[in-house]
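*Asks:* Pasting a predicted model and its sequence here:
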Amino acid sequence: MIRDFHRAKGGALLLGAAGPGLTGPFGAYGAAVRDDGDMEIEVLLVDNCAHEKAAVAVLRRALDDAGLKKAAFTTRVIADQAEAERAGFTGSPTFLIDGRDPFADPDRPPGLACRMYRTADGGLAGVPDAAELRHALEVSAGLEPGPSPSPPRPGDLSGG
């Protein structure tokens, strides 16, 4: 279920349609429709996620800091284990950029759980650091990345 729309595109709501070459609710969505640097960005959540507002805020900040102020994103609730497995969802919130989780841990199985992210000082937070998310967005958009966030660390953690 798509929970929210976060931008108008061409005067119409962006409905989180599939992607280039795929079919959405209004027909084919071709690559020519996408703006320069435009990406499919989605925040996956469990229902009533305690970090939903923080996730949306950190994503908006990272997009703005990357110069992607017009970029759209959707939020989607993952309702059950089967949907978690189909989406590769390993905890709430999960950020997908063009269908890829930039914070993925290949050893973590899909499931309905809270997700924790390591902070630069080694602590834990319910959302990733804005600089790390900005860096992932810049790389995916083909932009010249700004200063790199802290050195790569082991993946984030999921908790119950």
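*Replies:* Arrived safely. Residues are numbered from 1 along each chain as shown.
*Asks:* Could you use CA atoms for every contact and neighbour count after this?
*Replies:* Fine.
*Asks:* residue at max distance from the center of this structure?
*Replies:* The C-alpha centroid of the chain is most remote from residue 27, which lies 23.9 Å away (CA atoms, centre = their mean).
*Asks:* where does the spatially most central residue of the chain sit relative to residue 76, distance-wise?
*Replies:* Residue closest to the average C-alpha location in the chain (CA atoms, centre = their mean): residue 95, at 2.4 Å. Using CA to CA, to the nearest Å, we find residue 95 at a distance of 10 Å from residue 76.
*Asks:* Overlap in contacts, the two.
*Replies:* Taking CA atoms under 8 Å, 6 or more residues apart in numbering as the criterion, residue 95 and residue 76 both touch 42-44.
*Asks:* picking that back up, so how far is the strand or helix carrying the residue nearest to the centre of the chain from its chain's centroid?
*Replies:* Element membership for residue 95 (DSSP states H and E) is strand 94-97. The chain centre lies 2 Å from the centre of strand 94-97; the measure is CA atoms, centre = their mean, to the nearest Å.
*Asks:* next helix or strand past it?
*Replies:* Taking DSSP H and E, what comes next after strand 94-97 is strand 114-118.
*Asks:* packing partners for that following strand?
*Replies:* Using 3 or more CA pairs under 8 Å, 6 or more residues apart in numbering; DSSP states H and E, the elements in contact with strand 114-118 are strand 124-125, strand 157-159.
*Asks:* next, the one to line up against it:
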Amino acid sequence: MDITLLYFEDCPHWKVAAERLSIIAAERDDVRLSRHLVETPEEAERTRFHGSPSIQVDGVDAFAAPGAGVGLSCRRYPTPDGYEGAPTLDQLRAVLTDEET
């Protein structure tokens, strides 16, 4: 399973997502983790970048709502504790479990 963290430097939330994804990758032998720095609006369009951080599993944004826009912005995720800048470990684990079925 290929997981790509898409981000842009001006958003601090990508570092939290990177830490959490590193934990997931250490737990699972089937995960290949990479990062992709998105630098221009054109690249955001091309990569279907829904804000920083975005997490793609096998090329598909695992958390994008239907009709979500693309662009260079910070992204917020609904979590059990309110909106945060990155999904929780449990949310990431749940998405990856869903991908397997």
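*Replies:* Nice, I can see it. As the structure is a computational prediction, the values presented were derived from the model and not from experiment.
*Asks:* picking up where we left off before, name the residues that touch the strand holding residue 95 of structure 1?
*Replies:* 39-45, 101-103, 115, 137, 140.
*Asks:* residues in structure 2 aligned with it?
*Replies:* Aligned by TM-score structural alignment, strand 94-97 of structure 1 corresponds to residues 54-57 of structure 2.
*Asks:* For the matching stretch, give me the average deviation versus structure 1.
*Replies:* Following superposition, stretch 54-57 of structure 2 is found to deviate from structure 1 by 0.3 Å on average (mean CA distance after the TM-score superposition for structure 1).
*Asks:* Out of the helices and strands packed on strand 114-118 of structure 1, the one nearest residue 85 of structure 1 is which?
*Replies:* Closest approach to residue 85 of structure 1 among these is made by strand 157-159 (15.2 Å; CA to CA).
*Asks:* tell me what that closest one is packed against?
*Replies:* Using 3+ CA pairs under 8 Å, 6+ apart as the test, strand 157-159 of structure 1 ends up in contact with strand 114-118.
*Asks:* residue range for the strand it packs on in structure 2?
*Replies:* So strand 114-118 of structure 1 sits over residues 74-78 in structure 2, by TM-score structural alignment.
*Asks:* related to what we said a few turns ago, could the helices and strands packed on strand 114-118 of structure 1 go into TSV alongside mean neighbour count?
*Replies:* TSV is the format used below for these (neighbours: other CA atoms under 10 Å):
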stretch	mean neighbour count
strand 124-125	15
strand 157-159	16
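*Asks:* Adding distance to residue 62 of structure 1 as columns, could you present those in JSON lines?
*Replies:* Output for these, formatted as JSON lines (distance: least, CA to CA, whole Å):
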{"stretch": "strand 124-125", "distance to residue 62 of structure 1": "16"}
{"stretch": "strand 157-159", "distance to residue 62 of structure 1": "21"}
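*Asks:* out of those strands, nearest to residue 2 of structure 1?
*Replies:* Judged by CA to CA, the one of these that comes nearest to residue 2 of structure 1 is strand 157-159, at 23.0 Å.
*Asks:* And for that closest one, what's in contact with it?
*Replies:* So strand 157-159 of structure 1 is in contact with 90-91, 113-118, going by CA under 8 Å, 6+ apart.
*Asks:* switch the cut-off to 10 Å
*Replies:* Residues outside strand 157-159 of structure 1 that contact it (CA atoms under 10 Å, 6 or more residues apart in numbering) are 90-92, 103-105, 108-109, 111-118, 124-126.
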